[in-house]
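Trainee: The following comprises the amino acid sequence and a computationally predicted model.
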Amino acid sequence: MGYTIVELPEQHLIGLAQTGLLNDDPACGAKIGAVWQKFNTPGTTDAIPDVVAEPYACFGAYYDYDLATNGYTMLVGCASTAASAPEGMARTTIPAGRYAKFSIQGDCTTTVGQAWLDIWNDEELLAKRAFTVDFEAYLPGEDMANASIDIYLALK
């Protein structure tokens, strides 16, 4: 799977977070799916202040990596210029820096899941990762079966 190297400015995300995720946990996919399902509940995005909707409508971010346990935190949300998150939500920062950008097209669940499997199995890429904040960025659109998605991996 090919990628390009890009420089990104710092940006902030506000949304719903799930801590304590472990890739080796058989329920990990279901836990991530539950966060997305809750995020897609009517009114959730309306509760996020000062949303920046361009170029991406929403994000799935992975951060607070614990490489000893393969654990991390995941946040599903929107870019926002607000200084803090409303009660019940979390805020995280995507640091400025170099990222590997993968552009994919397809189903939001299966295509993204397969892309992450390919990324995790790429040992050369693994050696370049910074493990700060990695994220999926979803372009606006209603067709979740054929979405345009960019995946960004923080690089050392």
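Mentor: Cool, got the structure.

Trainee: all contacts plus neighbour counts: C-alpha atoms, from now on.
Mentor: Will do.

Trainee: following the lengthiest strand in the chain, which helix or strand shows up next?
Mentor: Assignment by DSSP state E gives strand 11-22 as the longest strand of the chain. As assigned by DSSP states H and E, the chain's next helix or strand after strand 11-22 is helix 28-39.

Trainee: elements contacting that following helix?
Mentor: strand 11-22, strand 71-80 (3 or more C-alpha pairs under 8 Å, 6 or more residues apart in numbering; DSSP states H and E).

Trainee: which of those is buried the deepest?
Mentor: Each of the helices and strands packed on helix 28-39 was scored by mean neighbour count; the highest is strand 71-80, a mean of 24, by mean count of other C-alpha atoms under 10 Å.

Trainee: I'd like the next helix or strand past that strand.
Mentor: Next element after strand 71-80 (DSSP H and E): strand 90-94.

Trainee: now the angle from that next one to strand 11-22?
Mentor: Strand 90-94 and strand 11-22 meet at an angle of 110 degrees, taking axes from the mean of the first three to the mean of the last three C-alpha atoms, to 10 degrees as the criterion.

Trainee: here comes the other one, which I'd like you to weigh against the first:
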Amino acid sequence: MTAPIQELTESQTCTGISVRTTNSAEISHETAKLGKLWQKFYQTHMSNIPEGEDIYGIYHNYESDDLVGAFDVVAGWKVDSEQPQSDSGANTKNSTLVSVDIPAGKYMVFAEHGNMPNTVMNAWEKAWTYFNDPSCEHTRTYHVDFERYVEGKLEYGQVELYIGIE
């Protein structure tokens, strides 16, 4: 299986809420943080994001790789990098907003369509299978990866998983 490669020619800035987790923590319902992050994001920020706007899940600050080590995840939306955070239109009640840059560069894109969160899980499974194959032609950077929820659909729709590559 080969996924298309896309070159981002400009960096993108996103603002949102963040957690730090590990893949091993996400296996157990008791220690998983991502579902709670997205629930809080949906309850606190979705009503302030224009309809049809893409939503992003940005993975960064990798401690190592996908098997061990922690990483940060930001559930957020794209903003003008010159726009002050306070003008982003988001309700910051009970949330501390953070900004993260998605750098320009090469990304392998794994797209899926269907019911969330299964669609996202399927995209990640395809990416892990591809990159863990001994004959894999590409190397992950573990710098920044991101999910793009097309038109802000977090329940049913299309997700594009962008994995940074060298």
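Mentor: Good, I have the coordinates. Just so it is clear, the structure is predicted and the values come from calculations on it, not from any experiment.

Trainee: related to what we said a few turns ago, of the helices and strands packed on helix 28-39 of the first structure, which approaches residue 145 of the first structure most closely?
Mentor: Minimum separation from residue 145 of the first structure across these (C-alpha to C-alpha) falls at strand 71-80, 18.5 Å.

Trainee: Where in the second structure does that closest one align, residue-wise?
Mentor: Structural correspondence for strand 71-80 of the first structure: residues 70-79 of the second structure, per TM-score structural alignment.

Trainee: what comes into contact with that stretch?
Mentor: Counting by C-alpha atoms under 8 Å, 6 or more residues apart in numbering, stretch 70-79 of the second structure makes contact with 12-23, 34, 37-38, 41, 49, 53-64, 88, 98, 100, all of which sit outside it.

Trainee: list the contacts for the residue most central in space within the second structure?
Mentor: What sits nearest the mean C-alpha location of the second structure, by C-alpha atoms, centre = their mean, is residue 57, with 2.3 Å. Contacts were defined as C-alpha under 8 Å, 6+ apart; by that measure residue 57 of the second structure touches 73, 74, 75, 76, 146, 147, 148.

Trainee: ok, these vs residue 163 of the second structure, which is closest?
Mentor: residue 146 (6.8 Å).

Trainee: what kind of secondary structure is the nearest residue to that closest one once chain neighbours are set aside in?
Mentor: Leaving aside its sequence neighbours, residue 146 of the second structure sits nearest to residue 58 (C-alpha to C-alpha, 6 or more residues apart in numbering; 4.3 Å). Secondary structure, DSSP: H, G, I helix; E, B strand; the rest coil: residue 58 of the second structure is strand.

Trainee: Residue 58 of the second structure contacts residue 145, correct?
Mentor: Yes - counting by C-alpha atoms under 8 Å, residue 145 is a contact partner of residue 58 of the second structure at 6.0 Å.

Trainee: residues in contact with the aligned residue in the second structure for residue 111 of the first structure?
Mentor: Counting by TM-score structural alignment, residue 111 of the first structure lines up with residue 119 in the second structure. Counting by C-alpha under 8 Å, 6+ apart, residue 119 of the second structure touches 112, 113, 158, 159.

Trainee: Filter these by whether they're kept in the first structure.
Mentor: Here is what carries over to the first structure from those, by both residues aligned by TM-score structural alignment, their matches' C-alpha atoms under 8 Å: 112, 113.

Trainee: Residue 9 of the first structure: how many residues sit nearby?
Mentor: For residue 9 of the first structure, the neighbour count with other C-alpha atoms under 10 Å is 9.

Trainee: typed the wrong thing, it's residue 118 of the first structure
Mentor: Counted with other C-alpha under 10 Å, residues neighbouring residue 118 of the first structure total 12.

Trainee: Am I right that it is in contact with residue 1?
Mentor: Yes - Residue 118 of the first structure lies in contact with residue 1 (C-alpha under 8 Å); the separation is 7.3 Å.
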